[in-house]
Each structure stands twice: as C-alpha cells, then as structure tokens.
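Student: Please work out how this folds:
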Amino acid sequence: MALAGYITKIIMVETGLTYKQVRRMYKELEDEGLEICRKSRTARGGATLIHSHTSKIEASLLMQLYYNIAGEAALRSINIDALHVAYQMYCAIRNETPGMKGTRWQMLDITDAWCLAQELRSGEAMIETCHSCKCNYFTSVNQRTSVDCPFCKNQACSGKNEEESLTHESNYSYA
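Tutor: Predicted coordinates:
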C-alpha cells in the first residue's frame, strides 16, 4: 500500500499497524531503494474532491469502476484489491482519453479513491442512475456541486444561456 501511494493514516486503518510500524516500513522500503510515491498527505472527502463538473465526472468514472469490480460488497466494506485494480483502470482510461490531461481535469490519486470508497461504504455517497441518459454517476452528500448527472446533455448545458445551448446543439448531428 505504501508503494501504491496510500497515506500513513489509511495504511494504519486498513492494516492495523501503528504509526511507528508504518514509519519503520517506509524507512525499510527507502533503504531498499524503493520509491514511495504519495501524491497527497491528507485524506479528503467529497467536499474537497467533488467541487466542479469535471471533478464529478472523474469521481464517477473511478467509483463506477470500483463498484463494478467490488460489487455490492463495496457498500459494506472497502476492498483494497478491487480499489487498486479500479484505480489502475481509471489511470489507463485517463491516459487514453484525449483532452483529459489539461488543468481543467484534475486526476484523483489513490488516497482520493480510498476516501471516496469510504464515503460509499459509510452511506455518505452513492452511485445513482440518471433517469434521462441512463448513465451511472457518483454523488456525495458532502460535494460542492449539484447532485445531477454530470454526463447528461441537459446537465452539461445547464450553466449556459439559451443561445449558447442552441448553438451547441446545432453543432452536433445525432444520427
């Protein structure tokens, strides 16, 4: 877990190790020449992770992958193996999707993934199905964005005025 980038607190929660034991493990890994690649130092929740339309899409993509792998058990406990596989798939999808590398699209790290999975497990978050487009999306009671579907065409245009929406619609043909 340390090599995957989890923060100390999460390693302690998931393994039962003490702070000193985790610090000792970090030291041993570094002495062996291995790099510990933590991207964040703190656990965050939906309030800080889901703050924009694009961050809601990022969270939805990652958590849908996790839910598909872990199944209903994701609602009862965090499956670290399933979360790790989902995170690897999420990274691969992002790398292959044009346009997701810009500053507008902030990639979630493995600690963020665990925090979102913890919210899903605790019931503070859920995976909803959009009544309009039928896509599944992640929503947290703590998020700072609307609870509507981030993928739905209506949601994507909701922040634009009517003229911009009409221009947007006329630029695409729906076969």
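Student: When you work out contacts or count neighbours from here on, use the C-alpha atoms and nothing else.
Tutor: Noted.
Student: okay, now residue 165: neighbour count?
Tutor: 16 (other Cα atoms under 10 Å).
Student: okay, now the residue nearest to it when sequence neighbours are not counted: neighbour count?
Tutor: Among residues not flanking residue 165 along the chain, residue 157 sits closest, at 6.0 Å (Cα to Cα, 6 or more residues apart in numbering). A count of nearby residues for residue 157, using other Cα under 10 Å, gives 15.
Student: one more to put side by side:
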Amino acid sequence: MRRFPGLSLANPVDLLALGFGSGLAPKAPGTFGTLAAVPLVYGMLWLDITSYSLFVALSTLLGIYICRSAADKMGVHDHPAIVWDEFVGLMFTMWAMPANWALLMVGFLVFRVFDILKPWPISWLDKRLHGGTGIMLDDVLAGIASNLVLQLILATTIGHDWFL
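Tutor: Below is the predicted model:
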C-alpha cells in the first residue's frame, strides 16, 4: 500500500479523497476506486430520485473541496490516488436507473471506458480545468455520457428478461 505524506485515512476529507483507501491500490487506482463506489451507489439506487439527486449534488460540490484538498497536500494535480471523483462519476452514471446489479455492472464498465479513454469533450475539460473543479468535472462528464449509454441500453432492452 502506498503512503502519501500529509494524507491520513484518519482524516475524513482524506479518507473520502482516497475512496476509503481504494485509491491506494498500486495499480489501476481509478478502477479500484470505482469498484469501491459500487456498494454505495447500489444502496443509493433504492432512494427516490429527489434524494438520489440531492446526494449526487452534495457529493459533487463537496468533491470539489475534497479533491482540491488532497491534491494540494500531495502537490500533484489529479493524482491517481484521488478517487472521490470516480465515486461521483459512477453516481452520475447510475442516476435515474433501476436498482439492478447487472445494470450497475454494465454502468461500471461503461464509466471506466469513458473515464480511461476520455473522448472529446471529456479530454477537453480534463486539459483545461484545474483544481478541485477540474479533477471532478471530467468524471462528472464521463458519468453523464455513461448514463446516456445506459439509457440507450434500457430503451432497447425493455421487455428482455435477460437484462432486467
């Protein structure tokens, strides 16, 4: 497990920035961070849309501070160990989705593809925005793009028992 001076899992802000420790994975911390978000997001899927939306909005706004704080302590913009943005990206991916494990796993995969490949305009945002806002918004946009893909999947599979 990697250690970073100035960060502590005992500090609630650092704990969230590091995805409850998942961002400390030596390889693919973004994937491990997204994987750590799965149980939280699955639980959120049982909320009504208003509560889900409020939780996502609060997580996004707080995430700007959380990610900026960790980046400042690490002295590196968007260090791979900072994975709260992946948590929020998966929340956006699953917004207004039914509580379904198969759909959540597809959402996980689609989000990882968008987050890793960063197609335009995600790459444009990633290169131009800095600080906590920059760290958060490319994953928010990847989550929105992933949500649109899931909406398309749902629209074309309604009535197919293999999926829902």
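Student: Let me see the TM-score of these two.
Tutor: Scored by TM-score structural alignment, normalised by the length of structure 2, the superposition of the two chains gives a TM-score of 0.29; 77 aligned residues with a Cα RMSD of 4.5 Å.
Student: Could you report the separation of the residue nearest to residue 165 of structure 1 from residue 22 of structure 1?
Tutor: According to Cα to Cα, to the nearest Å, residue 157 of structure 1 stands 47 Å off from residue 22 of structure 1.
Student: Repeat that for residue 56 of structure 1.
Tutor: With Cα to Cα as the criterion, residue 56 of structure 1 and residue 22 of structure 1 are 32 Å apart.
Student: again, but for residue 92 of structure 1
Tutor: Counting by Cα to Cα, the gap from residue 92 of structure 1 to residue 22 of structure 1 is 29 Å.
Student: Would you mind telling me which of the two has the busier surroundings?
Tutor: Taking other Cα under 10 Å, residue 92 of structure 1 and residue 22 do not tie; residue 22 has more neighbours (19 against 11).
Student: Skip the chain neighbours and tell me the closest residue to the more buried one.
Tutor: residue 8 (6.7 Å).
Student: Go ahead and confirm that neighbour touches residue 21.
Tutor: No: Residue 8 of structure 1 is not in contact with residue 21 according to Cα atoms under 8 Å; the separation is 10.1 Å.
Student: Show me which of those two is the more surrounded one.
Tutor: residue 8 (21 against 12).
Student: that's a helix at residue 10 of structure 1, yeah?
Tutor: Yes: the assignment for residue 10 of structure 1 by DSSP: H, G, I helix; E, B strand; the rest coil puts it in a helix.
Student: how many neighbours does residue 152 of structure 2 have?
Tutor: So residue 152 of structure 2, with other Cα under 10 Å, has 11 neighbours.
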